[in-house]
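> pasting the sequence and the predicted model now:
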Amino acid sequence: MSTPSDLTGKTVSWLEQLEQLLGGNAQLCFRDLFLEDSYWRDLVSLTWDTRQFWGGAQVEPMLLKHARAAGMRDLRLDPDRSAPVQAVIDGVVFIEAFFAFTVEVGKGKGFLRLQVGEGGAELRAQIIATSLVSLDIAPDVAQRHPGHGYEPEYPGQTFSEWRRAKGDFSGADPDVLIVGGSQSGVSLGARFERKGFTSYLIVDRSASPGDTWRKRYDALALHTNTPANDLPYLKLPSHWGEFLSKDQWADWLDSYARLMNLNCSYSTELVSGSFDEGSRTWEVVLRTADGDLRTLRPKHVVMAIGGVGGKPRIPGFPGLDQFQGEVLHSSRYKNGKRFKGQKVWVVGSSTTAHDICLDLYHSDASPTMVQRGATCVVGIQEVQKFTADYLKVSVEEADQRRDSTFILPLLVKRTQGVTAQSDIEYAELHEGLRKAGQKLTIGEDRTGWLMKLFRDLAGYYLNVGCSDAIISGGVKVLDFNRIDHFIANGARLHDGEVVEFDALVLATGYEDQSVDIAGIFGPEMARKIGRGIGLNEEGEYRNMARPTGQPHLWMMLGGIIDARKSSDVLAMQIIAQLRGLVPTLVRQASGSVAPLQADLQTTGEAISGQA
């Protein structure tokens, strides 16, 4: 068993050799330092993109080219992270370590998983991950501001006056317009603030940051536990419950925006927008709270409206227009009190459908879950296992390790192992659900709820009680495929049976963000960008917090953890383009990014190796 000093010494030696290799030392060979089955993931630091490469044949040329072009140097153990540790994974001994480095534009942090060879002497990397954490031109402000905490524009200006003036763009245009003011938008705004970049404006059609959550169904609670839900720079109160109600989270978002002094304009809706290719600016039309239309010309627009879009998906079910009872999408459902004593069908079988069915059951209604596709069901304790690292180390370290190991082949293998275990653990629960008529799945590749989360943001349920109500018969389950068509008082099944019910709730999700983009900016722009949700073949989120097919248009994931993690790399990419560190980057049909042709002569050398 290696001592801590042994692990440290071996890791430092490996980092020294990698730096020598990057410097062109002909005595060193890539294959002496990396496994043939190795992986590299980069978050902006070397590629100005979010990329992952699999196998030595890919990793060697891409890592060496990009690291040298970016000026990667000064590799060293990271003093802000845990010391190197020994880990045994699938019977193989590894050293896991965090390191820091420097690039031409700023500072980076990295993660290593080094396989220990025979006798413990030889170390070769299975994983190397690199991430940009600060720009030299816009470092995070860590020290306390002197005086009253703000710089008055004139003698006697109060803090409240200063804050109003700071966010007032009535006589000027912000460089960045952030569309969406829930956790994604305020996280990005906070990153800009701490980097000393205040030319941004957050707009949202809701009246406050928390209203996106506040207006949802009353029974909603977060399904990620509190230790994992900090937003940038501010920790949640330690005495709060493990799973916050949506109203408590909404209140926190309201407080967060004020405490971080963010530039916000709520009750403001983005109506339309167009991009001028010549000036590289947007012309956007906003509708303010008083109904007036206002035009802004920002240089960048960020769609921070969630991983999925904001437009409810309303399927065209046969005969649904003939049904005379109430039909509402889940976005309009508040609680089950007014449905007491009624028979209510809920179409869908993901988290929202389960929550609504359970709420109806508790409200003395008679709910039936109408299931279209099979669902992956596990207990809510699986989330506690999934986020256990946030109880052991800092949020920043846990985030970095998760980002570093978010490599598709390894992710699939890991989630298959977790799913195999949970399939055994919940065998009794699953048997009861199948007897009650529910269709279950653990995913086509047996990766369970986690990969359904990453790939689709749907198709799973973390049981907080509805599964028990299904097994007991309090919530009925009907296979949607049995329905022939809807009629005035219910539905006719294929076997001729008529089933009557009083109301129908469509828990059918939301359209992709590309639908929102098409409605605001036009279908051609939506086509250039493509689908927003899910992973691409490489294992990266398609358009989230990385260059898209439209210059100066960005997208963000909506999950709390994702918003916190991705907001930093997104803020640095935008600032870097605005300050001329890199050219305007555009995603190509191949999936790679490239500068606009007009930028190649001035800043193209900085990323001439993009692939």
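Structure's in. What do you need? As the structure is a prediction and not an experimental result, all values here were calculated from the model.

> for the rest of this, base every contact and every neighbour count on C-alpha atoms.
Fine.

> wait, Gly325 sits on Ala488?
Yes: proximity of Gly325 to Ala488 meets the contact threshold set by C-alpha atoms under 8 Å, at 7.5 Å.

> counting neighbours, what do you get for Ile520?
18 (other C-alpha atoms under 10 Å).

> where's it, which helix or strand?
Using DSSP states H and E, Ile520 sits within helix 513-521.

> tell me the helix or strand right after that helix.
helix 523-529.

> tell me the gap between that next one and the middle of its chain.
Once both centres are worked out by C-alpha atoms, centre = their mean, to the nearest Å, helix 523-529 turns out to sit 22 Å from its chain's centre.

> try stretch 65-72
Relative to its chain's centre, stretch 65-72 lies at 28 Å (C-alpha atoms, centre = their mean).

> what helix or strand is Gly241 located in?
Judged by DSSP H and E, Gly241 forms part of no helix or strand.

> what's the answer for Trp345, then?
Assigning secondary structure by DSSP H and E places Trp345 in strand 343-347.

> going on from that strand, what's the next piece of helix or strand?
helix 351-362.

> show me what the helix holding Ile520 is packed up against.
Here helix 513-521 touches strand 269-276, helix 523-529, going by 3 or more C-alpha pairs under 8 Å, 6 or more residues apart in numbering; DSSP states H and E.

> ok, and for it, which residues are buried?
Gln513, Ser514, Val515, Asp516, Ile517, Ile520, Phe521 (16 or more other C-alpha atoms under 10 Å).

> okay, now the one to match up with it:
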Amino acid sequence: MDYLREIQGKTTHDPYFSNTNKMMMPRCVVVNGPVIVGAGPSGLAAAACLKEKGVSSLVLERSNCIASLWQLKTYDRLSLHLPKQFCELPLMSFPDDFPTYPTKQQFIKYLELYAMTFDIRPVFNQTVVLANYDHKIGLWRVKTETKTTTTTMTTEYVSRWLIVATGENAEAVVPKIEGMEEFGGSIMHTSFYKSGEIFRGKKVLVVGCGNSGMEVCLDLCNHDASPSLVVRDTVHVLPREMLGKSTFGLSMWLLKWLPMRLVDRLLLIISQLLLGDTARLGLDRPEIGPLELKNLSGKTPVLDVGTLSKIKSGDIKVCPGVNRLLEHHKVEFVNGRTEEYDAIILATGYKSNVPSWLKESEMFSKRDGLPKRPFPNGWKGECGLYAVGFTKRGLLGASMDAKKIAEHIHHQYVQ
């Protein structure tokens, strides 16, 4: 590769590496361009925008494929919640024959075609364990491990620029619930859930009422399971489409002419007419409107794809928060009621893992692993550090970041 230069003769006396009997000789690779950590949509977008500017880059990925979250940790029935025009990456549209809401398989096909089109070739099975800026040489040092059944290969990549593209969904959030060891039934995070087929005829408790929790409940119904949904907090449920347009697209259009709070009022009025009073179903709405809440906290409203009708019919039961788990598959809720379930599915979301490997304190918060500066200013840090895919605005936000980063690095690259 023309943008890589491997330094020979590096010894295991380097303090950044610890040798064991099974660890191979570490190596150091100088990258003549940015190092991008993460080969998901955000990392691919950054690499493509850089390539379009004539800047080569190196993408590191801990899994064995691009878009590993989509390929390995999502359920089969998943499709994009927003129309495809709001989910395309920079410089390349979706194929014309794709539906308005592409399926999981179609989106993965699009990403694979995207990587092929821009000749993006990530280095797979590279788990970044440490990245820090070396002030003595003015470069970033990114250390990875590649493990096999018998060996661990350690590599250090050195670059002037580091682009963090691991995103907001790097690690599953698994809450600690009292009695998990005693429950006796299956407990899994949605990252391991593929289909409701294995739960056919069983009672399943889904913890979490975001888009994933709602869709998993619907999928369980479609496979003749009996799901219950734990709703611990308020939630905005909106129809996926309003007045013949996507709710998201309509919102973006209205925001061009009206203030956010007025748009929120209109969305809630239309939702009331189309969906009815969700509070009667145990789904209380927050006091803050859906767009304002998204803007302030990043909490995404649920776009209903059929789950609400199953709640109305009684096929999906709504439950309060879980107090603890008991023996013999029993669950005790905060209202004191106890019920038996065959399995529990945790639709409790994901989190950033940046603080576990990136050693810097100015750009990223150690609390949640997100940029400290709010959108649209969270993409740039100090000393050639950048972030893409942390805007809480989905693929549209990631694309905006990727374009800004490529432009900024390009100006430095040609100097």
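All right, it came through fine. Predicted, not measured: the structure shown is a model, and the values here were computed from it.

> out of the helices and strands packed on helix 513-521 of structure 1, which is closest to Phe34 of structure 1?
helix 523-529 (35.4 Å; C-alpha to C-alpha).

> what helices or strands is that closest one leaning on?
Against helix 523-529 of structure 1 (3+ C-alpha pairs under 8 Å, 6+ apart) you get helix 513-521.

> can you give the contact residues for the helix it packs on?
Outside helix 513-521 of structure 1, the residues that touch it by C-alpha atoms under 8 Å, 6 or more residues apart in numbering are 270-274, 305, 307-311, 523-527, 529-533.

> burial count for the counterpart of Asn225 of structure 1 in structure 2?
Aligned by TM-score structural alignment, Asn225 of structure 1 pairs with Pro83 of structure 2. Residues near Pro83 of structure 2, counting by other C-alpha under 10 Å, number 18.

> ok, now Pro315 of structure 1?
Pro315 of structure 1 sits with 10 neighbouring residues when counted by other C-alpha under 10 Å.

> excluding chain neighbours, what is closest to it?
Using C-alpha to C-alpha, 6 or more residues apart in numbering and skipping the chain neighbours, the partner closest in space to Pro315 of structure 1 is Thr508 (7.7 Å).

> check Phe364 of structure 2 too.
Spatially, and ignoring its direct neighbours in sequence, Phe364 of structure 2 is nearest to Pro371 (4.3 Å; C-alpha to C-alpha, 6+ apart).

> thought the match of Asn225 of structure 1 was touching Ser246?
Yes: in terms of C-alpha under 8 Å, Pro83 of structure 2 counts as a neighbour of Ser246; the distance is 7.0 Å.

> enumerate every residue touching Val237 of structure 2.
Val237 of structure 2 neighbours (C-alpha under 8 Å, 6+ apart): Thr278, Arg285, Pro301, Val302, Leu303, Asp304.

> switch the cut-off to 6 Å
Under the criterion of C-alpha atoms under 6 Å, 6 or more residues apart in numbering, the contact partners of Val237 of structure 2 comprise Pro301, Val302.

> that one maps to what in structure 1?
So, by TM-score structural alignment, Val237 of structure 2 is matched to Val377.

> how about Thr338 of structure 2?
Using TM-score structural alignment, Thr338 of structure 2 pairs with Val498 in structure 1.

> so how far is Gly348 of structure 1 from its match?
In this view, Val498 of structure 1 and Gly348 of structure 1 are 20 Å apart by C-alpha to C-alpha, to the nearest Å.

> pull out the buried residues from the helix or strand harbouring Leu268 of structure 2.
Leu268 of structure 2 is part of helix 260-275 when elements are defined by DSSP H and E. Neighbour-count burial for helix 260-275 of structure 2 flags Met260, Val263, Asp264, Leu267, Leu268, Ser271, Leu275 (criterion: 16+ other C-alpha under 10 Å).

> what helix or strand is the residue of structure 1 most remote from its centre located in?
Distance to the chain centre peaks in structure 1 at Gly496, reaching 45.4 Å (criterion: C-alpha atoms, centre = their mean). Under the criterion DSSP H and E, no helix or strand holds Gly496 of structure 1.

> now do it against Phe323 of structure 1, distance only.
Applying C-alpha to C-alpha, the value for Gly496 of structure 1 to Phe323 of structure 1 is 17 Å.

> same question for Phe386 of structure 1.
In terms of C-alpha to C-alpha, Phe386 of structure 1 sits 43 Å off from Phe323 of structure 1.

> picking up where we left off before, looking at the buried residues of helix 513-521 of structure 1, which is nearest Ile471 of structure 1?
For the buried residues of helix 513-521 of structure 1, the nearest to Ile471 of structure 1 is Gln513 (35.9 Å; C-alpha to C-alpha).

> now the closest one. Nearest residue, chain neighbours left out?
Gly309 (3.9 Å).

> for that neighbour, helix, strand, or coil?
coil (DSSP: H, G, I helix; E, B strand; the rest coil).

> before we move on, what SS does Leu69 of structure 2 have?
helix.

> which position in structure 1 pairs with it?
Checking TM-score structural alignment: Leu69 of structure 2 goes with Thr212.
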